[in-house]
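K.L.:
okay, sequence plus prediction incoming.
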Amino acid sequence: MKKLTISFCILLSALGVSAQNRKHIANFSLFQQYFNPALTGYEGSMIKTFYRDQWTGFEDAPRTIFASVELDAADISAWRKTDVLKTREDDAYNRQAGAKHAWGLSVLHDSFGPFAESQVFLSYGSRIRLSEKLSLRAGAAATYTLTRLNGNKLILDESGDTEFDEYIGKEGRVNKLDVNVGVMLTGENFYLGYALQDVGQGGLTSGKEFLNDTYALQHVAQAGYRVAVSEQVGLVANSIFRYDSNLKETVEVQGKAVFQNMFWVGGGYRHDLAYTLNAGLRVSQFRIGYVLERPTGDASIIGKNTSEFIVTYNLFQVKYPKLGKKVTMW
């Protein structure tokens, strides 16, 4: 297939057109269920959203918006029976006792040059308690993806090329159904797991053929650890590894300091692509955060920063202890 280019084709030739197929989330630790359905409901019943403005200043640069809702059966059952949520019983509530069954709905929309992609995930997660402090979680997600190609924004890199004549000035669509699966070992202050995304590798698709030969099985490994270092301060570390046969591997690490479970500040590194600085605060049941991402390595030719804004909200009120050696954020 001959390469498609858009208005900033120099950048794409430097990074690879397919590079944007891998959706990056700088605050990946707050949207764990997107990568591994086993973590659906891991933090309780919540609404989460983020907006990502990549390479600010370029026309038709990547922009992503995401929203999800997760429901933990433990919260709902306790509320129905006693009108007292398990998450409000005391300041030492152990999330290991929750999410025995959890459900989630996630929606993502991403636009980049002539391409626009919409994803819908229906996920389920279940927990088996191995011991008082250790749980095994498993999950699966049914996914639907609609990819659109706007021929009005399409430029061919060879004059007289007729292969893509059918797309010039028209719209091409591809529909895809697939499945994600994952497992996760969790404790009160750590998680470690592995997931497979796009298990069907494009086996159930319809529409145009411009995405043929681009589908690949994606491997995702995640790990996180948090520890309280004083009555008011905690440290949190998260990491993610992603691999597929087309885009190869991407490794990202992130660390943050948390004060009284209310404020956090930290930084991260996506190997050979970006450095990140992040900060946020909790206001009652809301968490509001911001990430500034600076390109480096293979992406340094861009020279433009990326901004990411996040908001999460607990559907059922949760207590957050300000004092005591307990960290409640990832």
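P.N.:
Arrived safely, thanks for sending.

K.L.:
please count neighbours and contacts with C-alpha atoms only from this point.
P.N.:
Fine.

K.L.:
give the contact list for residue 149.
P.N.:
Residues in contact with residue 149 (Cα atoms under 8 Å, 6 or more residues apart in numbering) are 114-116, 167, 171-173.

K.L.:
you'd agree it is in a strand?
P.N.:
Yes: looking at residue 149 with DSSP: H, G, I helix; E, B strand; the rest coil, it is inside a strand.

K.L.:
quick one: it from residue 40, how far?
P.N.:
Relative to residue 40, residue 149 is positioned 32 Å away (Cα to Cα, to the nearest Å).

K.L.:
on that earlier part again, from the contacts of residue 149, pick the one nearest residue 24.
P.N.:
Here the nearest of those to residue 24, counting by Cα to Cα, is residue 116; it sits at 15.6 Å.

K.L.:
the closest one reaches residue 108, doesn't it?
P.N.:
No: look at residue 116 against residue 108 with Cα atoms under 8 Å: they stay out of range, at 10.7 Å.

K.L.:
now for the contacts of residue 149: which two are most distant?
P.N.:
It's 116 and 167 that sit farthest apart of the contacts of residue 149, by Cα to Cα, at 14.5 Å.

K.L.:
from the chain's centroid, how far away is the longest helix seen in the chain?
P.N.:
Taking DSSP state H as the criterion, the chain has its longest helix at helix 73-82. With Cα atoms, centre = their mean, to the nearest Å as the basis, helix 73-82 stands 28 Å off its chain's centre.

K.L.:
second structure follows, compare the two:
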Amino acid sequence: MQNIKNIVTLALFLIFGTLSAQQEGLLTNYRYHMNAYNPAYVSPEGETAITSSFRQQWTGVEEAPRTMVVSFGTRLGEKMGLGVSVMNDKTFIESQTFIGIDYSYKLKLSEKSELYLGLKVGGNTYSVNTAGLETYNIQSDPSISSLSDFNPNIGAGILLKREGLFLSLAMPRILQTDRAENLNGTATATVAEPHLYATIGYDWPLGKSHLLLKPSAMMRQVSGAPLSIDFNTMLSFDNSFELGASYRTDSAFAGLINLSLQKRLTIGFAYEVSTRNELASAKNTNELFLRFVF
């Protein structure tokens, strides 16, 4: 049984090392972690909140990707926002943690429109467990033994809000950093390319009821990988209970549920399933979500 798991893990490493060059963690419940992707999105609603998520991908595979994200945001006066975002990813032999300080500044365009400009300053720690390659019989490039370091980085973004609509465009890590990658069965040293994120969303009140429909979409683009888009729709009941679904264009569906307690603590869960044939034995992906408003 252990050998079967190792083979499945190796297959996934080979498949996704070739087909996808995306190196930054993703979340199904991305709307509550927007400042992790766009520094301009620091508490645009004027509230102080801390949010955390844990994502366990492909629960049927040992050493499958795991992502942990913590984000915090608050307002400083009328026009400025300050936040912190931390993202940790662990996949197979790789482990990386990015910590960023987020700053936003609000420009009033009209009575109903606001433009936010954001700057992210931080850095990324990255390491590779080269000894783990022996277990999976992957040939290793000797140059990757040195990939264990800290890389400073910067990011930038803009956010446009108009009543219930928001448009977001950001590149949270502009500078290239070192990493490992699979190339024809050999683990080699390479660089992590900047990721571009574009997000659109709208909060649509349904008549005079307490129902709110919240459709959104997030596009991710990085050199060497196909365009990936998440389509997410949530139905909110009196801002206390949310139920929704998500579709990712690289063949994944998810169901989401969020429950708010006294408008301060929100607990959420997302259950995701891939429709790729090569992931039939990898099983589902689980994502837990917690948010507290001070």
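P.N.:
That came through, no problem. Values in this document were obtained by computation on a predicted structure and should not be read as measured data.

K.L.:
if we can go back for a sec, filter the contacts of residue 149 of structure 1 down to the ones also in contact in structure 2.
P.N.:
Mapping those onto structure 2 (both residues aligned by TM-score structural alignment, their matches' Cα atoms under 8 Å) leaves 114-116, 167, 172-173 still in contact.

K.L.:
the residue nearest to residue 100 of structure 2 when sequence neighbours are not counted and residue 205 of structure 2, how far apart?
P.N.:
Spatial nearest neighbour of residue 100 of structure 2, chain neighbours left out: residue 122 (4.1 Å); criterion: Cα to Cα, 6 or more residues apart in numbering. Counting by Cα to Cα, the gap between residue 122 of structure 2 and residue 205 of structure 2 amounts to 38 Å.

K.L.:
likewise residue 139 of structure 2?
P.N.:
From residue 139 of structure 2 to residue 205 of structure 2 the distance is 56 Å (Cα to Cα).

K.L.:
comparing residue 122 and residue 205 of structure 2, which residue is more hemmed in?
P.N.:
residue 122 (19 against 15; other Cα atoms under 10 Å).

K.L.:
which helix or which strand is home to the aligned partner of the more buried one in structure 1?
P.N.:
Using TM-score structural alignment as the criterion, residue 122 of structure 2 maps onto residue 143 of structure 1. Assessed by DSSP states H and E, residue 143 of structure 1 sits inside strand 135-150.

K.L.:
mean per-residue distance, that strand to structure 2?
P.N.:
When structure 2 is overlaid, strand 135-150 of structure 1 sits 0.8 Å from its aligned residues on average, using mean Cα distance after the TM-score superposition for structure 1.

K.L.:
that strand: what's the following helix or strand?
P.N.:
strand 155-156.

K.L.:
and after that next one, which helix or strand comes next?
P.N.:
Following strand 155-156 of structure 1 toward the C-terminus (DSSP H and E): strand 171-187.

K.L.:
from the middle of its chain, how far away would that following strand be?
P.N.:
On the basis of Cα atoms, centre = their mean, strand 171-187 of structure 1 sits 12 Å off its chain's mean C-alpha point.

K.L.:
which of the residues in it are buried?
P.N.:
Buried positions in strand 171-187 of structure 1, judged by neighbour count with 16 or more other Cα atoms under 10 Å: 172-187.

K.L.:
quick one: that strand to strand 135-150, angle?
P.N.:
Strand 171-187 of structure 1 runs at 170 degrees relative to strand 135-150, counting by axes from the mean of the first three to the mean of the last three Cα atoms, to 10 degrees.

K.L.:
other SSEs contacting strand 171-187 of structure 1?
P.N.:
Under the contact definition 3 or more Cα pairs under 8 Å, 6 or more residues apart in numbering; DSSP states H and E, strand 171-187 of structure 1 sits against strand 135-150, strand 190-197, strand 204-207.

K.L.:
may I see those strands organised as TSV, with distance to residue 312 of structure 1 added?
P.N.:
Shown next, in TSV, are these (distance: least, Cα to Cα, whole Å):
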stretch	distance to residue 312 of structure 1
strand 135-150	21
strand 190-197	20
strand 204-207	33
